[in-house]
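Undergrad: sequence? don't have it. structure:
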């Protein structure tokens, strides 16, 4: 690192390590309110999705309600992170909250599926700054070795969001209507704005360097094109069609040009130097695959539970508890252990293995699967994700210099978000194709009309269908979820393999390391 870089890093790290615990805890608590805003939205909307489809129609566009959100989040995340590095984190973070709230209000007023998808995109633009802002600010304030002490607070917020979200979402959907699943963000967002404004005090900074807009445009174009390929391939267009091939080639070319532009930009959106560290690159891969699996589970499990297992929106939220509780407990245990010992390599390995096993078990669910069985399968998947969620970000932040904390945090968040976007798009495509195929095979023309119509697939209206058609639909949803989780299990295996190559580099802020330890850290980063 340059001398100027050292001068900048020392006060930041000293400040983080030496800050009064009470003050740091208050700041982290305010940030957790903002994190709760983003996490609650995903859980609430996931539970309300079947009812939304029932009112607005368009089962074939189900995945796009999530994809538009995650795609916009992916495109904006690097910009939010870089803006924070360049202009100061507090103002940029507050701006992202405002954009998120505007998108939430518009989504609640949507009159058709097209409007909802567009407004979810606006919401996603703001969400891109929420998670990366929280992670980067915590990365600035708290050194990695000490961060495990605050993972209890983060785990508590996750518990509130993951347990309370489905309950709130189900209750709102059943009693107030799905539009309040979006409106509920407004009062919570107001609290987040006030809390962060009042307690977060960071030095203002501004740089004269120009924002890498060409890089941002190329990255957005590349990501968008490839997500469209996974979403439209095999459904809207044949895989060998001109549209899909054109999007594939265009996406790859855009990303290749993006890499070229980043090598020459004064302030690149994603500094390519961060990928020289082997641990950071591995965390990016593992984060991508974890996001792929997590978003798929949250999106399609409630649909299976409400349609096949006959749960209400509220009860389907409760039925997710095995996955959410195991995720929270495991994440808390892993964080405490890492803080006390500085050891973390075992967690990505165990997490990757459990995630693959859990997804495979979920792929075995059928029409006759009991809620106890599916609960056990979800608990296994939740444990796997609990080992991965915090550790991947912790190791990624420990692998970059302090001057790149925003860019490193946003890139780690971006890979997870892209994984979620690709996962939901690809899983949605597989699900829609399988549902249509099974319905047509079992119920003929009536099944085909039901699959293409979408409006009559509201769980509340299933009881009104003729018995043969209803049975065909339940079998179709069961077959669709089988395909979704089977492919997710296959793609989770590389995460397990990649975890074995992680190097256990000591975490920053572990006290005063010996000269040999410091040399080991420097050598590891140089080799990475």
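TA: Structure's in. What do you need? None of the values given here were measured: they were computed from a predicted structure.

Undergrad: from now on I want contacts and neighbour counts done on CA atoms only, so please keep to that.
TA: Noted.

Undergrad: tell me who's in contact with the residue nearest to the spatial centre of the chain.
TA: The C-alpha lying nearest the average C-alpha coordinate of the chain belongs to residue 417 (CA atoms, centre = their mean; 4.7 Å). Shown in contact with residue 417 (CA atoms under 8 Å, 6 or more residues apart in numbering): 70-71, 73-74, 288, 291.

Undergrad: which of these has the most neighbours?
TA: residue 74 (31 neighbours; other CA atoms under 10 Å).

Undergrad: structure B:
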């Protein structure tokens, strides 16, 4: 399979591109903004026992809906699919802000997640068709800036809105931005006539993929927290997820209009990019999730200051993505930059093993920059390679795969490395303070930045040592994943090298004007 020429298009309208960018920003922001508001939400609505579902419901439906929105765009029009996704997201946001109990909040967060699943993939698929290859680097570099801003700014904005207005504004803030995105895309996006897939909708594929994703998300959310990894519920859910995904692969090979066209993976660079995206998502979200624990519980930074101390990590990601987007057009970039990114992500993760209880705060913050540079290289190069490797008619499905695998990688990576963090922290506290005191600190909210000041010096020292030990386990796991990414990047082939040509399936050859 070879990509079709994409350079016969006029320059994209700025208003339309802005609307697409805002959708991507909302998608990334809303996954982070509610975290700092959740304690206040529970105090207002009650239902502490259901707290995890306020987050899990969003993640479940967002992950399951991602490939569905992508394929809907390929079949029925990408602009319309994106606009419908924004509309569903806004309705879910408004209803979430109006929730009167935890049950309503969970249900409306699930609706919001369905829309969120189409924001990123919808915008990327429209960009892949709308924007000529010569301008794609610039547009993708802007996306590379927006994502880290959303990851850092989300918790800060959520805390600010909760303190100054109400936790409900963590949802209401989406409304004006989303409405502007709808209007901007409606007025500014005019897609060129292009091929559109013509095939029956793959209902069996939707059910099987949704089942597999839901199962994996539940396992990653519940395992090691609500239930032991070896509990019958976790093992059974994992078995159902694996069986559903195995059946999904078999179904897609036989479907006349597959949800995820198997022909996408005949392109070596596309396949390599998806493996790298999965690994990159795991490393990035694990570092973003657990470095603040060290900065706050060991270094004594406030939540706001802890976010600011991650700026070297985020600036490394942003700056590198800006540069990489402009360099990818050079010969051999499909292999060179992912390989360099893997090496730097490995080196950056290894450098974080130097963090200790007495590391100067500025030094601790600055060490994160190398990992950020490596992650930025991997993210940008794999996204641009994926866009260049697929034909226009499958752009939505391809971007759905890209977004889905990054999301699953982040979810599973955070869960797995988080289990390492918790196990090492608990073991260290138990050895220093005894199992009873360790259980009191780690359970029931006993271990928070605010509570540390009132603890005896010996306990604070034990906590600092335990958190540092947990972080070392997490970054060692991140280094191992980065090493795998480096090895996988070696499999990429320069674009000038011929890709194996295989006959396209009849349903893939059929096309109608847009």
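TA: Structure's in. What do you need? Keep in mind the model is a prediction, meaning the values are calculated, not measured.

Undergrad: identify the residue of structure 2 aligned to the residue nearest to the centre of structure 1.
TA: Matched by TM-score structural alignment, residue 417 of structure 1 corresponds to residue 407 in structure 2.

Undergrad: just residue 337 of structure 1 next, same as before
TA: Using TM-score structural alignment, residue 337 of structure 1 pairs with residue 327 in structure 2.

Undergrad: so what's its match closest to, chain neighbours aside?
TA: Of all residues not flanking residue 327 of structure 2 in the chain, residue 333 sits nearest, at 7.3 Å (CA to CA, 6 or more residues apart in numbering).

Undergrad: before we move on, back to that, buried residues in the helix or strand harbouring the match of residue 417 of structure 1?
TA: Using DSSP states H and E, residue 407 of structure 2 maps to helix 395-433. Of the residues in helix 395-433 of structure 2, 395-430, 432 count as buried by neighbour count, 16 or more other CA atoms under 10 Å.

Undergrad: could I get the full set of helices for the stretch 301-450 of structure 2?
TA: Listed in chain order, the helices of the stretch 301-450 of structure 2 (DSSP state H, counting those that start in this stretch) span 303-308, 311-327, 333-351, 361-366, 368-388, 395-433, 435-442, 449-452.

Undergrad: could you check the angle the second one makes with helix 333-351?
TA: The directions of helix 311-327 of structure 2 and helix 333-351 differ by 170 degrees, with axes from the mean of the first three to the mean of the last three CA atoms, to 10 degrees as the criterion.

Undergrad: mind listing what residue 132 of structure 2 touches?
TA: 6-12 are the contacts of residue 132 of structure 2 under CA under 8 Å, 6+ apart.

Undergrad: hmm, which of the residues you listed are common to structure 1?
TA: Checked against structure 1 using both residues aligned by TM-score structural alignment, their matches' CA atoms under 8 Å, the contacts of residue 132 of structure 2 keep these contacts: 6-8.

Undergrad: now the helices for the stretch 51-200 of structure 2?
TA: Under DSSP H, counting those that start in this stretch, the stretch 51-200 of structure 2 gives helices at 51-76, 78-97, 102-130, 133-164, 169-172, 174-188.

Undergrad: highest mean neighbour count out of those helices?
TA: Mean neighbours per residue, mean count of other CA atoms under 10 Å, is largest over the helices of the stretch 51-200 of structure 2 for helix 102-130, with a mean of 27.

Undergrad: which other helices and strands does that helix contact?
TA: helix 14-33, helix 51-76, helix 78-97, helix 395-433 (3 or more CA pairs under 8 Å, 6 or more residues apart in numbering; DSSP states H and E).

Undergrad: can I get the ones you listed in TSV with distance to residue 163 of structure 2?
TA: Below are those laid out as TSV (distance: least, CA to CA, whole Å):
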stretch	distance to residue 163 of structure 2
helix 14-33	13
helix 51-76	20
helix 78-97	16
helix 395-433	28
